[in-house]
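*Asks:* give me coordinates for this.
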Amino acid sequence: MRGKMNPIHIVVAGATGRMGRETVKMITREKHLKLTGAVARSRKGEDVGTVIGLGELGVTLTDSLESALEAGQPHVLIDLTTPETVKRHMELAIDAGVRPVVGTTGLTEEEIKDLDRKCRERDLGGIIAPNFAVGAVLMMAFASKAAKYLPDVEIIEMHHDQKLDAPSGTAMKTAELISREREEKKQGHPEEKEILDGARGGYRQGFRIHSVRLPGLVAHQEVLFGGPGQLLTLRHDSMNRESFMPGVKLAVEEVMNRTGLIYGLENLMEL
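*Replies:* Now for the predicted structure:
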């Protein structure tokens, strides 16, 4: 972490979205962080603080990440946009010598490898976090441990109805961690038949992932492990987006001291 006289300068892309608003608020509360740029698709030319209800912050919204990076001269880009734009935004940041901290999922393994290479070439750190909630990261770590002993598992993830990707990045990361700890095992009856296509959810290494999208939800996940005469349920619930802010803050602080692209907040924690 930088000292009081040398705050970490940050540009936020997606600054007027629900996560972006909480992130801007968090930055303004922390003395060692400083907002120097804000990107959004609308309200160009307006003060970001006025738009989100904080009062004037002296940072004008722009719809161009390139101009925000040039004008803001940040150390870190926090990108909270969409899967369609995140790769381009990360490339722009890395080319400008700016460390990306990304809360948007949807990148392929090959894209992540390519971005990691670009970070290392520029001696920069970068972080992609499928979930910034510390409790969700712990849930994923516990699921990984449980899979060694209870290999029959299903994942149910539940999010608000405006989420663009399914399954969620958290569910996919959980599935990845579980897959490292168990051999592939096709679950359910061998003659099982889906009466309605998709009723059994997405398939991953023999187990299933189910996605629920409803208004009123924020971000929730259950990992269910079954065994003879027993059921283990691991569940995490984010009631509001403030729950993600300690993880965002941790990522911003840690990315200053890392090289290469890190995937998953658990890699910044002592788990």
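
*Asks:* can we go C-alpha only for contacts and neighbour counts from here?
*Replies:* Will do.

*Asks:* next up, the contacts around residue 229.
*Replies:* Contacts here follow CA atoms under 8 Å, 6 or more residues apart in numbering; on that basis residue 229 touches nothing.

*Asks:* can you tell me the SS state at residue 154?
*Replies:* strand (DSSP: H, G, I helix; E, B strand; the rest coil).

*Asks:* number of nearby residues for it?
*Replies:* Using other CA atoms under 10 Å, residue 154 has 22 neighbouring residues.

*Asks:* so who does it touch?
*Replies:* So residue 154 contacts 207, 208, 209, 210, 223, 224, 225 (CA under 8 Å, 6+ apart).

*Asks:* hey, where'd the helices end up in this protein?
*Replies:* For the chain, the helices defined by DSSP state H occupy 18-29, 48-52, 65-72, 86-95, 109-121, 134-147, 169-179, 245-255.

*Asks:* thought residue 103 was touching residue 130?
*Replies:* Yes: in this structure residue 103 lies within contact range of residue 130 using CA atoms under 8 Å: 6.1 Å.

*Asks:* got the helices of the chain as TSV, with distance to residue 237 columns?
*Replies:* Formatted as TSV, these follow (distance: least, CA to CA, whole Å):
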stretch	distance to residue 237
helix 18-29	16
helix 48-52	25
helix 65-72	32
helix 86-95	25
helix 109-121	27
helix 134-147	8
helix 169-179	12
helix 245-255	15
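
*Asks:* now render those as TSV, adding distance to residue 238 and mean neighbour count.
*Replies:* Shown next, in TSV, are the helices of the chain (distance: least, CA to CA, whole Å; neighbours: other CA atoms under 10 Å):
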stretch	distance to residue 238	mean neighbour count
helix 18-29	12	19
helix 48-52	21	19
helix 65-72	29	17
helix 86-95	23	19
helix 109-121	26	15
helix 134-147	8	20
helix 169-179	12	21
helix 245-255	11	19
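
*Asks:* related to what we said a few turns ago, spatially, which two of the contacts of residue 154 are the most separated?
*Replies:* Distance extremes for those: the farthest pair is 210 and 225 at 14.3 Å, using CA to CA.

*Asks:* contacts only, for residue 135.
*Replies:* Residue 135 touches residue 236, counting by CA under 8 Å, 6+ apart.

*Asks:* change it to 10 Å
*Replies:* 141, 235, 236, 237, 238, 243, 244, 247 (CA atoms under 10 Å, 6 or more residues apart in numbering).

*Asks:* before we move on, what about residue 13?
*Replies:* 20, 37-41, 61-65, 68, 77-82, 86, 89, 102.

*Asks:* rerun at 7 Å
*Replies:* 38, 39, 40, 78, 79, 80, 81 (CA atoms under 7 Å, 6 or more residues apart in numbering).

*Asks:* the second one and residue 62 touch, don't they?
*Replies:* Yes: contact criterion CA atoms under 7 Å: residue 39 and residue 62 qualify, at 5.0 Å.

*Asks:* quick one more, to check against the first:
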Amino acid sequence: MPINIIIAGPRGKMGSEAVQMVSNEESFTLVACIDRKNGGKALKDLEPFPGLDVPIFEDPEQCFQTVDADVFIDLTVPDVGFEHTKLALLYDIHPVVGTSGFSSEQVAALEDLSVTHGTGCIIAPNFAVGAVLMMQFAKTAAKYLPDVEIIEKHHDQKLDAPSGTAVKTANMIQETRENKQQGHPDEKEILDGARGAQIEGVHIHSVRLPGLVAHQEVLFGGPGQTLTIKHDSYNRASFMEGVKLSVHKVMGLNKLVYGLENILE
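*Replies:* From the prediction side, this is the model:
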């Protein structure tokens, strides 16, 4: 039986990629989209989607009330994505969320709601399988090379900094690395922010430039050696296999799972 899917933000770069992926997957059926500008229209009325006779709703609650859906995909922006995800859980629709920038308090609130309703939810800071492997390799390396910094680079339209992937990487590193202060004890920033942000001693540096998509380097240093673990997404198709996997996996969950690595076998 096909999985019925609602997508938020179909005109966005990630959302439009998700529309194409869902439309091309035999086991999925796109039943509606949520868009803040085109309520009452169909996807076929929008230039990138000829032939897709799928209704568009401006009001997400009306969409969730009206449409029979199994999964809700949100790849929008943090504030909107959080409200969308709450509503989907309230209507027992399984969210798959790639919107980064949620606070720990927001994730905790969604986790409570997911458990209360017994409705599975997957939130992934990064849906690229290679990026997830990069994070896992970094976690292992930090046990042996605890001096580490993260450089993440994204397109200049990204709203949050540092990226959810960088924060998730730093959190995973802390599972194997003892908290330590890096650099010279008398180090002084001549310009505020020159050393980047910090999560328990791990410095994170954010770059925002046109031409980039999503890139991250985790740099480790030790006596006489360095190790760099790097991942690059050159286009947004790189995220779709993770989204597809999450749609299948979320149907069997009754709680929130944070991070694609937790559903990889």
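
*Asks:* thinking again about what came up before, which of the contacts of residue 154 of structure 1 lies closest to residue 46 of structure 1?
*Replies:* Distances from residue 46 of structure 1 to these, taken by CA to CA, are shortest for residue 210, at 40.6 Å.

*Asks:* any idea how far residue 246 of structure 2 is from the equivalent of that closest one over in structure 2?
*Replies:* Aligning on TM-score structural alignment places residue 210 of structure 1 opposite residue 205 in structure 2. Distance, residue 205 of structure 2 to residue 246 of structure 2, using CA to CA, to the nearest Å: 29 Å.

*Asks:* equivalent analysis for residue 150 of structure 2, please.
*Replies:* 26 Å.

*Asks:* residue 124 of structure 2 too?
*Replies:* 9 Å.

*Asks:* next: residue 255 of structure 2.
*Replies:* In terms of CA to CA, residue 255 of structure 2 sits 13 Å off from residue 246 of structure 2.

*Asks:* so which of the helices of structure 1 is nearest residue 216 of structure 1?
*Replies:* helix 18-29 (13.8 Å).

*Asks:* for the closest one, packing partners?
*Replies:* strand 33-39 (3 or more CA pairs under 7 Å, 6 or more residues apart in numbering; DSSP states H and E).

*Asks:* what's the matching range in structure 2 for the strand it packs on?
*Replies:* Aligning strand 33-39 of structure 1 against structure 2 (TM-score structural alignment) gives residues 28-34.

*Asks:* the matching stretch against structure 1, how far on average?
*Replies:* Here the mean offset of stretch 28-34 of structure 2 against structure 1 after fitting is 0.6 Å, by mean CA distance after the TM-score superposition for structure 1.

*Asks:* pull the distance from that stretch to the chain's centre.
*Replies:* 20 Å (CA atoms, centre = their mean, to the nearest Å).

*Asks:* and for stretch 125-145 of structure 2?
*Replies:* So, by CA atoms, centre = their mean, the centroid of stretch 125-145 of structure 2 is 15 Å from its chain's centroid.

*Asks:* over to stretch 222-234 of structure 1?
*Replies:* Counting by CA atoms, centre = their mean, stretch 222-234 of structure 1 comes out at 26 Å from the chain centroid.

*Asks:* for it, buried residues please.
*Replies:* 222, 223, 224, 225, 234 (16 or more other CA atoms under 10 Å).

*Asks:* between those, which is closest to residue 172 of structure 1?
*Replies:* residue 223 (11.9 Å).

*Asks:* trace residue 194 of structure 1 over to structure 2, please.
*Replies:* So, by TM-score structural alignment, residue 194 of structure 1 is matched to residue 189.

*Asks:* so how far is residue 150 of structure 2 from the residue lying closest to that match once chain neighbours are set aside?
*Replies:* Distances taken as CA to CA, 6 or more residues apart in numbering put residue 195 closest to residue 189 of structure 2, at 7.0 Å, once the chain neighbours are dropped. Separation of residue 195 of structure 2 from residue 150 of structure 2 (CA to CA): 11 Å.

*Asks:* the more surrounded of the two?
*Replies:* Neighbour count, other CA under 10 Å: between residue 195 of structure 2 and residue 150, residue 150 has more, with 26 against 16.

*Asks:* how about that one, what's its partner in structure 1?
*Replies:* Per TM-score structural alignment, residue 150 of structure 2 is aligned with residue 155.

*Asks:* same thing with residue 80 of structure 2?
*Replies:* Per TM-score structural alignment, residue 80 of structure 2 is aligned with residue 85.

*Asks:* cool, residue 258 of structure 2 as well?
*Replies:* So, by TM-score structural alignment, residue 258 of structure 2 is matched to residue 263.

*Asks:* isn't its match right next to residue 127, touching?
*Replies:* Yes: with contacts counted by CA under 7 Å, residue 263 of structure 1 reaches residue 127, the gap being 5.9 Å.

*Asks:* comparing these two, which residue is more hemmed in?
*Replies:* Shown here are residue 263 of structure 1 and residue 127; by other CA under 10 Å, residue 127 has more neighbours (26 against 17).

*Asks:* so that one touches residue 260, yeah?
*Replies:* No: contact criterion CA under 7 Å: residue 127 of structure 1 and residue 260 do not qualify, at 8.4 Å.

*Asks:* residue 222 is in contact with the match of residue 150 of structure 2, correct?
*Replies:* Yes: contact status for residue 155 of structure 1 versus residue 222: in contact at 5.9 Å, counting by CA under 7 Å.

*Asks:* quick one: contacts for residue 50 of structure 2?
*Replies:* residue 44.

*Asks:* contacts only, for the residue located most distally from the centre of structure 1.
*Replies:* With distances taken from the mean C-alpha point of structure 1 and given as CA atoms, centre = their mean, the most distant residue is residue 191, at 37.5 Å. By CA under 7 Å, 6+ apart, no residues touch residue 191 of structure 1.

*Asks:* next: residue 61 of structure 1.
*Replies:* 38, 39, 40, 43, 44, 45, 46, 47, 48.

*Asks:* find the nearest non-adjacent residue to the fourth one, please.
*Replies:* Nearest non-adjacent residue to residue 43 of structure 1, counting by CA to CA, 6+ apart: residue 61, 6.7 Å away.
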